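S.K.: No sequence on hand, only this structure:
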């Protein structure tokens, strides 16, 4: 009988670079590799502690003098659509949803390029080519889906979400949509539809990534009822978005060693052969 020895994941920190959300600030990330037979358990555990997935990496902001980025999720049971969100759902009710395995297509990439060129032409993903796009979609060691939204009247792909299926919810890893329909509010619609998918599947949460107070790009997330944010090592209900502000101070972020020490890792179950 041979046992595989449990090996704790190793954590690293990226070099500082300009923050994409708050002008004049620098960002860095704490990250670890997502691989091996324990990838699913590690992703579930760290997602519940504010981490996000990018291909085979899990990361969380760890900026030296700023703690503005707050992981956000929607409590499906506490969500009630606003009048505006209800109108958005009705406006896009004719769209056809299709969930597929994580496989990139030419139509997806064409839509992705149009979205970036219109919305994020100066962002970090602006130069992503078709091979890098395919890697973003397909390099996943866990249970992931590509959820497409098509307009049957025009035979047109209008929205795509790369979505992870967690033990306690759906995580919207990356979403993009046609920039030609600004009044359709397709980004909001895809979140609303993911709430419905989670409700139908009996999953309690929809993970939205990071909400950044003071960032106009991220302001839309605070408009969803039932929102929770990860603060001080625990999830808290969002009550008044105005009560949160992007704190900047040399002591606002714990040292890396303390952060790693406070991360709860899943039980690593040895396998026998």
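M.R.: Great, that's in hand. Here the structure is a predicted model, which is why all the values come from computation and not from measurement.
S.K.: contacts and neighbour counts: CA atoms only from here.
M.R.: OK.
S.K.: Can you show me the helices along the stretch 151-273 of the chain?
M.R.: Secondary structure of the stretch 151-273 of the chain, counting by DSSP state H, counting those that start in this stretch: helices at 186-201, 256-261.
S.K.: ok, structure two:
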């Protein structure tokens, strides 16, 4: 990359720490977040470098956990060339063979937001994204940058799911997936399908890794990530195989 941002050394960037706040994943724990100065937009070169150091994107913010005395949040990624779907994942692929996908820019669309709002209301009414609002949705998932995309999932002509992801120089970064929540769709395991389709997209584009964000061994909601094997974990500044 030839942009000035891509040549910016990481040590020249400015970062801030949030005040301690309640952890979203571990009850009773306090969390602190390190984030890039919001005045420094997450241009692709900076983003590429920071993702290798465990940073994630939320809206226009690049961040990673930075908690005193706790290392529970661990960055994980799938080396896609080594990935082989297991028996359950092969069944999910066969069951959803007729589901089509379309890659679009990460811009606001009323149909996307309607699906997101219902998903949050019915699946995450106990979480910090409830109640949903257009402002919250826009600041979380929409971004007018060339690397930010949505993967739309369609059953026939009906939009049934959206996976937000970023295209990095060395992989794809899965940001968030939301989908329909009726009984027929529940059987389709659309969250798993989205990851499998993103793995396939990495392979098609010759990208090495799919980044899945953070994994906490003690957090039940994150255990699904262990099903994607092999999985690599960031240990200091080195990525190594995750052994559970």
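M.R.: Thanks, I have it. Computed from a predicted model, the values in this text were never measured in an experiment.
S.K.: before we move on, back to that, go through the helices of the stretch 151-273 of the first structure and pick out the most buried.
M.R.: The highest mean neighbour count among the helices of the stretch 151-273 of the first structure, using mean count of other CA atoms under 10 Å, belongs to helix 186-201: a mean of 18.
S.K.: If you tally nearby residues, what's the number for the closest residue to residue 10 of the first structure other than its chain neighbours?
M.R.: If the residues on either side of it in the chain are set aside, residue 10 of the first structure comes closest to residue 32, at 5.9 Å by CA to CA, 6 or more residues apart in numbering. Look at residue 32 of the first structure: counted by other CA atoms under 10 Å, it has 18 neighbours.
S.K.: do the same with residue 68 of the second structure
M.R.: Neighbours of residue 68 of the second structure under the rule other CA under 10 Å: 10.
S.K.: secondary structure class for it?
M.R.: Classification of residue 68 of the second structure by DSSP: H, G, I helix; E, B strand; the rest coil places it in coil.
S.K.: That one pairs with which position in the first structure?
M.R.: Using TM-score structural alignment to pair residues, one finds that residue 68 of the second structure aligns to residue 64 in the first structure.
S.K.: Three-state assignment for the counterpart of residue 19 of the second structure in the first structure, please.
M.R.: With TM-score structural alignment as the criterion, the equivalent of residue 19 of the second structure in the first structure is residue 15. Under the three-state scheme (three-state DSSP), the conformation of residue 15 of the first structure reads as coil.
S.K.: Quick check: residue 15 of the first structure touching residue 30?
M.R.: No: judged on CA atoms under 8 Å, residue 15 of the first structure makes no contact with residue 30 at a distance of 10.0 Å.
S.K.: Please tell me how far the match of residue 68 of the second structure sits from residue 29 of the first structure.
M.R.: Counting by CA to CA, to the nearest Å, the gap between residue 64 of the first structure and residue 29 of the first structure amounts to 10 Å.
S.K.: Need the residues touching each of the two.
M.R.: With contacts defined as CA atoms under 8 Å, 6 or more residues apart in numbering, no residue is shared by residue 64 of the first structure and residue 29.
S.K.: Report how many residues lie close to the corresponding residue of the first structure for residue 233 of the second structure.
M.R.: Under the alignment (TM-score structural alignment), residue 233 of the second structure pairs with residue 229 in the first structure. Neighbour count for residue 229 of the first structure, taken as other CA under 10 Å: 22.
S.K.: Spatially nearest residue to residue 229 of the first structure, not counting backbone neighbours?
M.R.: Across the structure, with CA to CA, 6+ apart as the measure, the residue nearest residue 229 of the first structure apart from its sequence neighbours is residue 72 (4.5 Å).
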